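# sharing a model prediction with you, sequence too.
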Amino acid sequence: MRATDPVRGGGTAGDLAVLDERVAACRACSRLVAWREEVARVRRPAFASWEYWGRPVPGFGPADARMLVIGLAPAAHGGNRTGRMFTGDRSGDVLYAALHAVGLASRPTATSRDDGLVLRGVRVTSPVHCAPPANKPTPAERDACRPWLLNELRLLRPHLRSVVVLGGFGWQAALPALAAAGWDVPRPRPAFGHGVRVDLGGLGLFGCYHVSQRNTFTGLLTPDMLLDVLRAARDAAGLPG
């Protein structure tokens, strides 16, 4: 399929539920389709009893979210297994514990789509919806997936007041999508950095190191650093703690 197919699939989505269904059916990137399906077929021994999702993973959270967290892509044995963003992997363990700590998640853990987790005023998504080999999508795959993020932003726009972007890859994907969705993104585009805050004319954009194992295990991103960014974005969105 051509890289422009997501526009036809997602461009007329009237609400997030419809968009999420279309995201989950996308087959635009042959390399990612082959990888996610192979992982779902072979499985990790620890999850041999699971029926893997093995499809693109849509965003997770309420349609009237005032805050959005943008990651990178689903993990092969996390979201690609469970079918929900940041669910069932170490990165998700860190993120959801922090969201719970600042009052934006009903529980600190995320294990499956039916675990009862509810997000309060925040939605979680990514610029690439398929698990990529070595956790590294290509720029072409990022660009092919951008229409999904653009449509998600357009649907969230009436309520959205803050965005937290986890990592430089997500930052580079988010800025053009935010601009295309109608926000005033400065030129030249602001550089990514942890703790960076940019005012996009009523929308607060926050940079944060990704919650990857590499960053959290080495101390590049500490729990306090993550909490500081999430609290700032929560407050910018006018959400209660």
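Received, thanks.
# alpha carbons only for contacts and neighbour counts from here, please
Fine.
# flag every buried residue along stretch 181-197.
Under the neighbour-count criterion of 16 or more other Cα atoms under 10 Å, stretch 181-197 has 181, 183, 185, 192, 193, 194, 195, 197 buried.
# tell me which helix or strand residue 124 sits in.
Here residue 124 sits within strand 122-125, counting by DSSP states H and E.
# tell me what that strand is packed against?
Strand 122-125 makes packing contacts with strand 67-70 when contacts are defined by 3 or more Cα pairs under 8 Å, 6 or more residues apart in numbering; DSSP states H and E.
# quick check: closest non-adjacent residue to residue 16.
In space, and not counting its chain neighbours, residue 16 is closest to residue 63: 6.3 Å by Cα to Cα, 6 or more residues apart in numbering.
# ok, residue 24 - contacts?
55, 56, 57, 58 (Cα atoms under 8 Å, 6 or more residues apart in numbering).
# name the nearest residue to it, sequence neighbours excluded.
residue 56 (4.7 Å).
# surely that neighbour touches residue 20?
No - Residue 56 is not in contact with residue 20 according to Cα atoms under 8 Å; the separation is 9.4 Å.
# below is an additional structure, to be compared with the one above:
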Amino acid sequence: MTSDILADRCRSERSLLGALCQRVIACRQCPRLVQHRERTAQEKVRRYRDCEYWGRPVPGFGDPDARLLVVGLAPAAHGGNRTGRIFTGDRSGDFLYRALHRAGFANQPTSIDRDDGLRLSNCYITAAVRCAPPDNKPTVAELKRCRSFLLEELSLLRQVLVIVALGQVAFRACLNVLKARGVPVPTPLPRFGHGEVTAFPKDLVMVASYHPSQQNTQTGRLTEAMFRQVFDLAKRYLDASPGQLNDRVTTQRR
């Protein structure tokens, strides 16, 4: 394939990714989530009472040529639902972007708002559900309705080799999307566990991590050292030569 054809394909895929983001923002498929995100944006909380909330679904964000895909649960009611960018403006995001910056995937360790200058390199961040759910608990039906967005993202992010799934919900969502794409999934199904690695055909690897929620980080269930190790592991897989990713997973399990 010539360089001109490759360049045209890249421009087309970037355009399709942008169009997908606009469809995500316009989505109103889940009445419960629409009501919750909009009510939260109107009622606000005291510390953000002077802020204008986003109050809509939150699209993915990052490098269209990313080889690392990070998948979370959903926007936080007063984080992404306020700022309009995934993992932005809350403690979970602080925890995540510090780790990404240390690993070289982000140009700064903080993510405050959509105009703070944050750029991701070789990394794209998205979520299993695009609206802030009540009590951070989307229903099975809501997860299923949102699945098409994650499926399309994975199809358009053609360079992805490593997926980091943050939490059990994101982990299961990723497995469902991979199965929908026709990717052979190991049987029995992989079990969620922090630091567990699952290899798929064509050099695709998924690394599971506890979600960087305050419930996990403030209790010590997930420490900064544990989280850094997840992204150090992701980097090692990305640095492997073509055809060697699955070999590295096999070696690690011995």
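Sure thing, it's come through. Note that the structure is a prediction, hence the values are computed from the model and not measured.
# contacts for the strand holding residue 124 of structure 1 next, please.
By Cα under 8 Å, 6+ apart, strand 122-125 of structure 1 touches 58-63, 65-71, 85, 104.
# mind checking how far the residue nearest to residue 24 of structure 1 is from residue 237 of structure 1?
Computed as Cα to Cα, to the nearest Å, the residue 56 of structure 1 to residue 237 of structure 1 distance reads 28 Å.
# more neighbours: which of those two?
Comparing residue 56 of structure 1 with residue 237 by other Cα atoms under 10 Å, the one with more neighbours is residue 56, at 28 against 23.
# for residue 210 of structure 2, what is the corresponding residue in structure 1?
Aligned counterpart of residue 210 of structure 2 in structure 1: residue 209 (TM-score structural alignment).
# right, and residue 75 of structure 2 touches residue 89 too?
No - in this structure, residue 75 of structure 2 is not within contact of residue 89 by Cα under 8 Å, at 10.2 Å.
# what segments of the stretch 51-200 of structure 2 are helices?
80-83, 91-103, 140-156, 168-180 (DSSP state H, counting those that start in this stretch).
# mean distance between the shortest one and structure 1 after superposition?
On superposition with structure 1, the average gap between helix 80-83 of structure 2 and its aligned counterparts reaches 0.2 Å (mean Cα distance after the TM-score superposition for structure 1).
# over to the second one?
Per the superposition on structure 1, helix 91-103 of structure 2 and its aligned residues are separated by 0.5 Å on average (mean Cα distance after the TM-score superposition for structure 1).
# residues in contact with that helix?
Helix 91-103 of structure 2 has contacts (Cα under 8 Å, 6+ apart) with 87-88, 106-111, 212-214, 224, 227-228, 231-232, 235.
# now a PyMOL select for only the buried ones of these.
PyMOL command restricting those to the buried ones, with burial defined by 16+ other Cα under 10 Å:
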select buried, resi 87+88+106+108+109+110+111+212+213+227+228+231+232+235
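# neighbours around the residue nearest to residue 16 of structure 1, how many?
For residue 63 of structure 1, the number of neighbouring residues by other Cα under 10 Å comes to 17.
# how about the nearest residue to residue 222 of structure 1, chain neighbours excluded?
residue 216 (6.1 Å).
# state the distance from the one you found to residue 92 of structure 1.
Noted for residue 216 of structure 1: a distance of 12 Å to residue 92 of structure 1, by Cα to Cα.
# more neighbours: those two, which one.
Between residue 216 of structure 1 and residue 92, counted using other Cα under 10 Å, the more crowded position is residue 92 (23 against 18).
# quick one, what contacts residue 27 of structure 2?
Here residue 27 of structure 2 is in contact with residue 57 (Cα under 8 Å, 6+ apart).
# can you tell me how far it sits from residue 123 of structure 2?
According to Cα to Cα, residue 27 of structure 2 and residue 123 of structure 2 sit 24 Å apart.
# likewise residue 222 of structure 2?
22 Å.
# got it, and residue 251 of structure 2?
For residue 251 of structure 2, the distance to residue 123 of structure 2 equals 25 Å [Cα to Cα].
# those two: who's more crowded?
The neighbour count for residue 251 of structure 2 versus residue 123, taken as other Cα under 10 Å, is higher for residue 123 (23 against 9).
# measure that one to residue 13 of structure 2 for me?
16 Å.
# same check, this time on residue 45 of structure 2
Look at residue 45 of structure 2 and residue 13 of structure 2: by Cα to Cα, they are 39 Å apart.
# so what's the counterpart of residue 54 of structure 2 in structure 1 up against?
By TM-score structural alignment, residue 54 of structure 2 lines up with residue 53 in structure 1. Applying Cα under 8 Å, 6+ apart to residue 53 of structure 1 gives the contacts 40, 79, 80, 81, 82, 83.
# related to what we said a few turns ago, so which of the contacts of strand 122-125 of structure 1 is the most crowded?
residue 67 (31 neighbours).
# correct me, but that one touches residue 234?
Yes - under the criterion of Cα under 8 Å, residue 67 of structure 1 makes contact with residue 234 at 6.9 Å.
# mutual contacts of those two, please.
Joint contacts of residue 67 of structure 1 and residue 234 (Cα under 8 Å, 6+ apart) are residue 162.
# what about residue 176 of structure 1, how many neighbours?
Counted with other Cα under 10 Å, residue 176 of structure 1 comes out at 17.
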